[in-house]
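Colleague: Coordinates only, no sequence provided:
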């Protein structure tokens, strides 16, 4: 643009009006990503897996471990495709990748409700849903905010992730009601319809955001690569910090999702009614929502490694509450345990992109974030399966819950070893 025109435009729009316009774009961006997460993989599939676990196991006449393993193949698909999705978004921008992924996610939910009812078919369909629906998860939506925000990026993550938390809180209740009154296949059909509507609205909202906000990530990488600082993927992957973060992320993901998926079954084993057991999954989702919002709010105020350590210890307390439950345990205590373990997954949703931005920079954010999310997904894949296999072997969740508590404490200590930020907020540095 000609400089005289730029000067004219700059003078014709008062500073406060320009600031309000930018604020409106920021609010629209956060709202669109929040809505997208509410209708995506995390809320509608991962958030409801625990409610579907027992009906699917009974329908196919298989054990909980086998059913959980089949459903967990969705996490394997997510792990495989996350680095690829990250690179595609770095190169082409997020809008195209998310649009295609929404369509694939809806088709994946429809396939779960149709076709042959065998363990092999279930596993293949779950794998394809995770593989192709990857960008409807935080993998697709949170990088948008990482590029668009510098100050208050943690708050932006937290607010946007509320959508996933609300979706994950309401979806189990709705799904449980549908399964009780109809069947689990019908429940998946309706979830597919919900995903299609919400995904379409979120995608249209992203399209209508002004170009400079909507394409911040694509233009920054494709047009001005030198304007962003950060490690190359090779440098990041040879940094011990990366693998320490990745190990903690994977282990905590295994504990968090393993507990969330098996909470309804654990509560049923303790004599809780099916309605209240489904509500247990909703309490986990409430904890997930609280974790995302509170951690996002505090990330701008407290060093991420300290905050992560605190959350991991609180999650360990939640695991202890669930693991020590008996038939006489008050339901509120079980609900608190479910909420604290749900916080583990919610907190990691904000912590992982924040770790990437502050420890490895933005220049290759998508590629580095994608690999960390792959490790996260491997944890979410093995966690529910191991919980189920432990129950099938020992007819109790006691041993696996004790192990999970020990893992939480070990990760709380390990994450403190990553040290100070390597790419701090320049605004905070200037104020210092």
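Modeller: Okay, I see it. From a predicted model like this one, the values you see are computed outputs, not experimental measurements.

Colleague: contacts and neighbour counts: CA atoms only from here.
Modeller: Will do.

Colleague: what helices or strands is the helix or strand containing residue 176 leaning on?
Modeller: In this structure, residue 176 sits in helix 153-181 according to DSSP states H and E. In terms of contacts (3 or more CA pairs under 8 Å, 6 or more residues apart in numbering; DSSP states H and E), helix 153-181 is packed against helix 15-38, helix 49-60, helix 138-148, helix 184-208, helix 274-299, helix 331-360.

Colleague: And those: which comes nearest residue 255?
Modeller: helix 331-360 (7.9 Å; CA to CA).

Colleague: quick one: buried residues of the helix holding residue 176?
Modeller: Buried residues in helix 153-181, defined by neighbour count with 16 or more other CA atoms under 10 Å: 153-173, 175-176, 178-179.

Colleague: Also stretch 244-258?
Modeller: Those would be 244-258, for stretch 244-258 by 16+ other CA under 10 Å.

Colleague: this is the comparison structure:
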């Protein structure tokens, strides 16, 4: 018994901290973020064809989802700080799949579509990254970057797995049954995950960082850091928040419209879904690599590279329509998109600490979603007006360059050569 207390729990030989990190990744893969960034994109073309909607009208649903997020993301963040992440997940992890399944009842009303997405954000905000990264703060200090990387790779996991499943279901049973099937999958997987892995808490310091480091871990003390009222009076916080507005427009603008972009360039629906899966695999790779780099390399250098890569990718995607260049451009874009939430979580946790992390993260996430409300519809309406996505993609490249430069400057304030507190 004493040996167990010292070494910590190791189910199947793996330290319990890694199991919890895996649970956070699974949660993100079946939550609101997965619906908005991956699942809905697979249904834009079928819905547009079924009801005669334009792509701009259909993708505008994402904007209606982001209206309540401007309030709900900070509100759920504060609730996470006060009540714990698990309690908010219990509500939202059930709400997301139920509202998703309700889309199967659509009969051609755009109003119903928009209201459904409004409700999806209103009740599903508890499954946003704030909850899962807050759980990571409980388990990781010196390996925090990697912990964030594992958790946030859940969105990449969704992009890797769900597009082929969605296309197969649509092809075999139609879009209505496909939506219901995915909703049931989310309900079963998400519910089981919340009831098991995400309820676990550390038994002692020996389980922090998967047992890799000994001694105290003051950085995970839930009462350490800067309270949100004081943080909101700093220029650093507002600089981070404003920098993520254009990133939201460019990132989600591409993710929602990527299946349509690939289809217009001659890819079959299945090939387009495979292209989104490649993006998902890159998201996972980027978030894991970035997490490790944030733990071991100067934060400023990591941030600079992370946002330069997608800027180049957007320029390439706008300029070339060949399959090879398109694939390479998607890889570069996905690398930056995959890493931007690692950077958000890491900067906020290191600069402001855990005490108000949920609320502060929710505020920056709300700022990000101001851009999200604009990006997908902007890209789709530019296509409706001109028949091409190229100019809008070049605009997205410039947005990544500007935000990357601002966040690189902020990253210089992270303590320590490797960004360790």
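Modeller: The structure has been received and is ready for your questions. None of the values given here were measured: they were computed from a predicted structure.

Colleague: For the helix holding residue 176 of the first structure, give me the average deviation versus the second structure.
Modeller: Relative to the matching residues in the second structure, helix 153-181 of the first structure has an average distance of 1.5 Å after the fit, by mean CA distance after the TM-score superposition for the first structure.

Colleague: What is the corresponding segment of the second structure for that helix?
Modeller: The alignment of helix 153-181 of the first structure onto the second structure (TM-score structural alignment) covers residues 144-172.

Colleague: to the chain's geometric centre, what's the distance from that stretch?
Modeller: 10 Å (CA atoms, centre = their mean, to the nearest Å).

Colleague: And for stretch 70-80 of the first structure?
Modeller: Remark: stretch 70-80 of the first structure is offset 14 Å from the chain centroid, using CA atoms, centre = their mean.

Colleague: what's the answer for stretch 345-352 of the first structure, then?
Modeller: The answer for stretch 345-352 of the first structure is 7 Å, by CA atoms, centre = their mean.

Colleague: can you check stretch 115-134 of the second structure too?
Modeller: Relative to its chain's centre, stretch 115-134 of the second structure lies at 11 Å (CA atoms, centre = their mean).

Colleague: Can you get me a residue count around the corresponding residue of the second structure for residue 237 of the first structure?
Modeller: Aligned by TM-score structural alignment, residue 237 of the first structure pairs with residue 232 of the second structure. When neighbours are counted by other CA atoms under 10 Å, residue 232 of the second structure registers 14.

Colleague: Verify the contact between residue 232 of the second structure and residue 238 for me.
Modeller: Yes: shown here, residue 232 of the second structure and residue 238 form a contact pair, counting by CA atoms under 8 Å, at 7.3 Å.

Colleague: follow-up on the earlier one: and the helices and strands packed on helix 153-181 of the first structure: which comes nearest residue 313 of the first structure?
Modeller: helix 331-360 (9.4 Å).

Colleague: same for that closest one, what does it pack against?
Modeller: Helices and strands touching helix 331-360 of the first structure, by 3+ CA pairs under 8 Å, 6+ apart, are helix 138-148, helix 153-181, helix 240-269, helix 274-299, helix 304-323, helix 365-394.

Colleague: now with 10 Å?
Modeller: helix 138-148, helix 153-181, helix 233-237, helix 240-269, helix 274-299, helix 304-323, helix 365-394 (3 or more CA pairs under 10 Å, 6 or more residues apart in numbering; DSSP states H and E).

Colleague: tell me which residues of that helix are tucked away?
Modeller: Going by 16+ other CA under 10 Å, helix 331-360 of the first structure has these buried residues: 331, 334-360.

Colleague: Excluding chain neighbours, give the residue nearest to residue 105 of the first structure in space.
Modeller: residue 133 (4.4 Å; CA to CA, 6 or more residues apart in numbering).

Colleague: My guess is the one you found contacts residue 41. True?
Modeller: Yes: under the contact definition of CA atoms under 10 Å, residue 133 of the first structure touches residue 41, with a separation of 6.8 Å.

Colleague: residues shared between the contacts of the two?
Modeller: Jointly contacting residue 133 of the first structure and residue 41 under the rule CA atoms under 10 Å, 6 or more residues apart in numbering are 74, 78, 102, 105, 106, 109.

Colleague: and residue 10 of the first structure, how many neighbours?
Modeller: Neighbours of residue 10 of the first structure using other CA under 10 Å come to 12.

Colleague: what helix or strand does it sit in?
Modeller: helix 3-12.

Colleague: Residue 117 of the second structure corresponds to which position in the first structure?
Modeller: Here residue 117 of the second structure is matched to residue 126 in the first structure, going by TM-score structural alignment.

Colleague: Where does its match fall, secondary structure wise?
Modeller: Per DSSP H and E: helix 119-132 holds residue 126 of the first structure.

Colleague: Compare that helix with the second structure and give me the mean distance after superposition.
Modeller: Compared with the second structure, helix 119-132 of the first structure is 1.0 Å away on average (mean CA distance after the TM-score superposition for the first structure).

Colleague: ok, the equivalent of residue 310 of the second structure over in the first structure - contacts?
Modeller: When the first structure is aligned by TM-score structural alignment, residue 310 of the second structure is paired with residue 315. Listed by CA under 10 Å, 6+ apart, the contact partners of residue 315 of the first structure are 252, 255-256, 309, 321, 337-345, 404-405, 408-409, 412.

Colleague: So residue 265 of the second structure sits against residue 326, correct?
Modeller: Yes: with contact defined as CA under 10 Å, residue 265 of the second structure reaches residue 326; the gap is 9.4 Å.

Colleague: now residue 426 of the first structure: how far from residue 300 of the first structure?
Modeller: 13 Å (CA to CA, to the nearest Å).

Colleague: Overlap of the contact sets of those two?
Modeller: In contact with both residue 426 of the first structure and residue 300: residue 151, using CA under 10 Å, 6+ apart.

Colleague: Tell me which of these two has more neighbours.
Modeller: Remark: of residue 426 of the first structure and residue 300, residue 300 carries more neighbours, 17 against 11, as counted by other CA under 10 Å.

Colleague: Map the more buried one across to the second structure for me.
Modeller: That one, residue 300 of the first structure, aligns with residue 295 by TM-score structural alignment.
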